[in-house]
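Asks: following is a predicted model, sequence given first.
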Amino acid sequence: MNELTSNPPGRPRRTLDIVQASLKRRYARERRFRFLGATAVILGLTFVVLLFADIILKGYTAFQQTYIRLPIELAAESIDPDGTRDPETLAQADYMKLIREALQARFPDVTERNERRLLSSMISVGAADLLRQQVMDDPDLIGTTQEFWILAAADIDMLIKGHIDRKAAEADRRVKDQMIGWIERLEAEGRIAKRFNTIFFTHGNSREPELSGIAGALMGSFYTLLLTLVLSFPIGVGAALYLEEFAPKNRWTDLIEVNINNLAAVPSIVFGLLGLAVFITFFGVPRSTPLVAALVLTLMTLPTIIIASRAALKSVPPSIREAALGVGASPLQTQFHHVLPLAMPGMLTGTIIGMAQALGETAPLLMIGMIAFIVDIPKGFTDVATVLPVQIYLWADSPERGFVERTSAAIMVLLAFLFAMNLAAVLLRRRFERRW
């Protein structure tokens, strides 16, 4: 049956023609929507890839460090004149003098005072401490001449890694032409090499880039997350269990639920201000310690854990509860023996996600003083410490190229931990989740 349209000025059209024209427009809109969606996904992935590529390209060189191989004479009269091998005597020896003498022996033509000072500046100020530790670990080295890999200064490290252009004008770089000549001579003799940077993983923070490491920040993060987990997991699970299974449904519980949901969206710096006012000022908890950091992060992660735990409890079928109650189990036995084991994978997933969120937090920890310059590695919950995100923040504020690569390397380590924690959450859910 042919039907005429009421308002077209042209020739009459059938209903089928109208429907087909409408379908073409709808299909065209669908194709445009799919194109825009695919474009958005591609753009998002492109930006993520560019971000990761920029971090990796800037940071992968931090996992290697430049060393200069020198034959050093460990004369007994200079290190242990009494021959007692007393650790205090060995520690007080002038190891930097031995390193400078060995380096100047490679360049006997360097005689002027300024040149000798310039030559010595190629060695890191921490090289003497590293050599001292090797001698104290093996006192049998005293009285012999050994080849040691001596840590190079940051500028020399940047030059070897290609971050300083050797062909640039001398005024445009931090390494002088004379130093480049010495470096090329050592390279020709095979006395300069890049080795795995163990210092980055075993040392704390330092003013010198080549001596800076993330060990202190890693231990601070470990103590903080461990205490946060111990505090937040039982409190969060207990609160979720009470609200979901035992609390009466009234205005007060509704108000509590609304506030928990709102707390999950509160900016993290607010928790830092709360920790500063309550834990430090009122209760006197030591500042800049994993203890106060864990208390603040516990408050911040509790809403996430409670919400995830309640969702896990809701996913358990009511028939499980009814069957347990039907065979004579008490409500508490029903929850602990039947419901909680089935909901635990979802609870663990939410907890790990909350811990990953806490691991990456910086703003609340800045408010409680964890921005301090920490050299020593913390050994307990009440030792002054910093955490990895704050360490990244401190290094990012430094203009030196050596700290730039360490900033990116620390970000890579932090991302690796975050990926590992999120992967663990996914694996736990897939391993223990039961579909009903």
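Replies: It's in. Numbering: from 1, shown residues only.
Asks: please count neighbours and contacts with C-alpha atoms only from this point.
Replies: Noted.
Asks: distance of residue 223 from residue 394?
Replies: 20 Å (C-alpha to C-alpha, to the nearest Å).
Asks: more neighbours, the two?
Replies: The neighbour comparison of residue 223 against residue 394 (other C-alpha atoms under 10 Å) goes to residue 223, with 24 against 16.
Asks: contacting residues for the more buried one?
Replies: 290, 380, 381 (C-alpha atoms under 8 Å, 6 or more residues apart in numbering).
Asks: among those, who's most crowded?
Replies: Busiest of these [other C-alpha under 10 Å] is residue 290, holding 31 neighbours.
Asks: if I look at that one, how far off is residue 326?
Replies: Distance from residue 290 to residue 326, by C-alpha to C-alpha: 47 Å.
Asks: give me the element the nearest residue to residue 174 once chain neighbours are set aside is part of.
Replies: With C-alpha to C-alpha, 6 or more residues apart in numbering as the criterion, residue 174 has its nearest non-adjacent residue at 7.0 Å, and that residue is residue 155. Here residue 155, judged by DSSP states H and E, is contained in helix 154-160.
Asks: quick one on the thing from earlier: in strands, which of the contacts of residue 223 fall?
Replies: In this view, the contacts of residue 223 have no member that belongs to strands under DSSP state E.
Asks: with distance to residue 360 added, can I get those residues in JSON lines?
Replies: Putting the contacts of residue 223 into JSON lines (distance: C-alpha to C-alpha, whole Å) gives the following:
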{"residue": "290", "distance to residue 360": "15"}
{"residue": "380", "distance to residue 360": "21"}
{"residue": "381", "distance to residue 360": "19"}
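Asks: take the one below as the second:
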Amino acid sequence: MTDLVDRRTGAHTSDDAAKRLAKRYASERNFRALGLGAVMFAIAALAMLLYTIISDGYSAFVTTNVTVTAQIDAELVDPNGKRELNDLRRGDYINVARRAIRADLPEVTARQDLRELYALLSDGASVMIRDRVLKDPSLIGQSITLKVPVSSDIDMFNKGRIEESDIASGNARITPKQLGYYKQLDARGLISTDFNGWFLSSGDSRQPELAGVWGSVIGSILTLAITLALAFPLGVAAAVYLEEFAPKNKWTDLIEVNINNLAAVPSIVFGLLGLAVFLQFFGLPRSAPLAGGVVLALMSLPIIIIASRAALRAVPPSIRQAAMGLGASRLQVVTHHVLPLAMPGILTGTILALAHALGETAPLLMIGMVAFIVDTPHSVTDAATVLPVQIYLWADSPERGFVEKTSAAIMVLLAFLLAMNAIAIFLRKKFERKW
């Protein structure tokens, strides 16, 4: 059937044309619905992921403490009586803490019962008492009242992660007698839930209640500093040369193809390169931010080059032509006009590349940054770990207390990444030019 055309509107008015039009509209509606469904599914998956992380990790920012009154006996902490720091550091603070908890429950006298009572305390109790004495040696011979952390299992019970039914059935490392001691202390108002300063101010530990992320945070900052110091100037210089000075021939085409291919190389390949070249050949220190930063710089370099070239191409040719028309040399055009105008895009791409490097684990595992590091690193050559590796280590630990620490460390890492992305957005919005 021949289509009829309305001369006023130019629209087909036949039945076949109307069916085809309705089919096209239906296809468009289905495509929109499919796209909306995909977006809603992605949002729901992200919300579920964030809910799981936050619900598992928020409790790591608080800890369970017990209030004790510790008698700082000179015979335990300073038997020589010289008040020297080395002697005070080697004091028997464990017994000071044990006597303090025993004084709260004097009715406990049997040896086995005392062992279970002492197990309520974390090793951090003796550390806190020691730090107080080192800070003020005049406390020796006096009594001090302070809050000290309990063991990880008691902490988990207080936070509701362990149920009484688990204890009664023997599925927890808390005995019914220890539970009774805990309830007695709680009934006397000696148990409290406070902000967990250990988590944000200390390094790793075998005991979950004492483990913290500060060491890995400093390690991540030092590693990213090395990455930025190496990748940014090299990446920008390579981008400027390829975009502004290099002749267009088969060699530059080959370089561009290789740069694009390097951006898609799996990160573990860079880890193998770092292990073979930087550690074994050049002898860089293993598990140090220096080695990790060099490896991550190689991985970030192609991304920075690609982003920088895109930012340079976004500068209108009229800027170059106007500068050259006023007598500026090619180098002056690039350094005085093109590069400053492209710098917001370059910085944005650099920050995004660093954020990508911050979340990498595989290349750092290959160069030994998976070691158990207790101390906070002070230089780029000290042994260190980074946040993703710390999360990997805690996720592999069997204790229940490390479950919340893993999720809390992920929250810290996400906050780090969000801050870096916020900086990138701020720089783009503040310095972006509309052409």
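Replies: Perfect, I can see it now. Since we're looking at a predicted model, the values are computed, not measured.
Asks: what about residue 216 of the second structure, how many residues nearby?
Replies: Neighbours around residue 216 of the second structure, by other C-alpha under 10 Å: 27.
Asks: alignment lookup: it to the first structure.
Replies: Matched by TM-score structural alignment, residue 216 of the second structure corresponds to residue 217 in the first structure.
Asks: residues in the first structure aligned with the longest helix belonging to the second structure?
Replies: Taking DSSP state H as the assignment, the helix of the second structure that covers the most residues is helix 15-57. Aligned by TM-score structural alignment, helix 15-57 of the second structure falls on residues 17-59 of the first structure.
Asks: mean deviation, the longest helix of the second structure versus the first structure?
Replies: By mean C-alpha distance after the TM-score superposition for the first structure, the fitted helix 15-57 of the second structure averages 0.9 Å away from its aligned residues in the first structure.
Asks: SS state for residue 71 of the first structure?
Replies: Classification of residue 71 of the first structure by DSSP: H, G, I helix; E, B strand; the rest coil places it in strand.
Asks: show me what contacts it?
Replies: So residue 71 of the first structure contacts 102, 145, 146, 147, 148 (C-alpha under 8 Å, 6+ apart).
Asks: can you give me the helices in the stretch 101-250 of the second structure?
Replies: 111-118, 124-135, 152-158, 164-168, 176-187, 197-201, 214-240, 250-262 (DSSP state H, counting those that start in this stretch).
Asks: distance from the first one to the first structure after superposition?
Replies: What that stands for is helix 111-118 of the second structure. Counting by mean C-alpha distance after the TM-score superposition for the first structure, helix 111-118 of the second structure comes out at 0.6 Å.
Asks: and that helix, what's buried?
Replies: 114, 116, 117, 118 (16 or more other C-alpha atoms under 10 Å).
Asks: same question for the second one.
Replies: Neighbour counts using 16+ other C-alpha under 10 Å place 124, 125, 126, 127, 128, 129, 130, 133, 134 of helix 124-135 of the second structure among the buried residues.
Asks: so what's the residue count around residue 298 of the second structure?
Replies: Residues near residue 298 of the second structure, counting by other C-alpha under 10 Å: 21.
Asks: element containing it?
Replies: helix 289-313.
Asks: just the angle for that helix relative to helix 250-262, thanks.
Replies: 120 degrees (axes from the mean of the first three to the mean of the last three C-alpha atoms, to 10 degrees).
Asks: distance from the chain centre to helix 289-313 of the second structure, please.
Replies: 20 Å (C-alpha atoms, centre = their mean, to the nearest Å).
Asks: same deal with stretch 79-93 of the first structure?
Replies: On C-alpha atoms, centre = their mean, the centre of stretch 79-93 of the first structure falls 40 Å from the chain's centre.
Asks: and it, end to end?
Replies: Note: stretch 79-93 of the first structure ends 5 Å apart using C-alpha to C-alpha.
Asks: so which bits of it are buried?
Replies: Quick answer for stretch 79-93 of the first structure (16+ other C-alpha under 10 Å): 79, 80, 85, 90, 91, 93.
Asks: what does the first one correspond to in the second structure?
Replies: With the correspondence set by TM-score structural alignment, residue 79 of the first structure lines up against residue 77 in the second structure.
Asks: which residues are in contact with that match?
Replies: 87, 88, 90, 91, 92, 93, 140.
Asks: next one: residue 365 of the second structure
Replies: Counting by C-alpha under 8 Å, 6+ apart, residue 365 of the second structure makes contact with 271, 389.
Asks: assign a three-state SS to it, would you?
Replies: helix.
Asks: which one in the first structure is aligned with it?
Replies: Under TM-score structural alignment, residue 365 of the second structure pairs with residue 366 in the first structure.
Asks: and the gap between that match and residue 276 of the first structure?
Replies: 10 Å.
Asks: residue 393 of the first structure too?
Replies: With C-alpha to C-alpha as the criterion, residue 393 of the first structure and residue 276 of the first structure are 20 Å apart.
Asks: of these two, which one has the most company?
Replies: residue 276 (23 against 15).
Asks: doesn't residue 370 make contact with that one?
Replies: No. Using C-alpha atoms under 8 Å, residue 276 of the first structure makes no contact with residue 370, being 11.5 Å away.
Asks: so where is the helix holding residue 155 of the first structure in the second structure?
Replies: By TM-score structural alignment, helix 154-160 of the first structure lines up with residues 152-158 in the second structure.
Asks: can you list contacts of the matching stretch?
Replies: With C-alpha under 8 Å, 6+ apart, stretch 152-158 of the second structure has contacts from 63-64, 120, 122, 162-163, 172-174, 182, 207-209, 400-401.
Asks: rerun that using 7 Å as the cut-off
Replies: Applying C-alpha atoms under 7 Å, 6 or more residues apart in numbering, the external contacts of stretch 152-158 of the second structure come out as 63, 64, 120, 162, 163, 173, 174, 208, 209, 401.
Asks: A strand includes residue 369 of the second structure, no?
Replies: No. Counting by three-state DSSP, residue 369 of the second structure is not part of a strand but coil.
Asks: count of residues packed around it?
Replies: The number of residues near residue 369 of the second structure, taken as other C-alpha under 10 Å, comes to 25.
Asks: give me every residue that touches the closest residue to it other than its chain neighbours.
Replies: The shortest distance from residue 369 of the second structure to any non-neighbouring residue, by C-alpha to C-alpha, 6+ apart, is to residue 287 (4.1 Å). Shown in contact with residue 287 of the second structure (C-alpha under 7 Å, 6+ apart): 367, 368, 369, 383, 384, 385.
Asks: quick one: residues contacting the aligned residue in the second structure for residue 131 of the first structure.
Replies: Using TM-score structural alignment, the equivalent of residue 131 of the first structure in the second structure is residue 129. Neighbouring residues of residue 129 of the second structure by C-alpha under 7 Å, 6+ apart: residue 93.
Asks: alright, that wraps it up for me.
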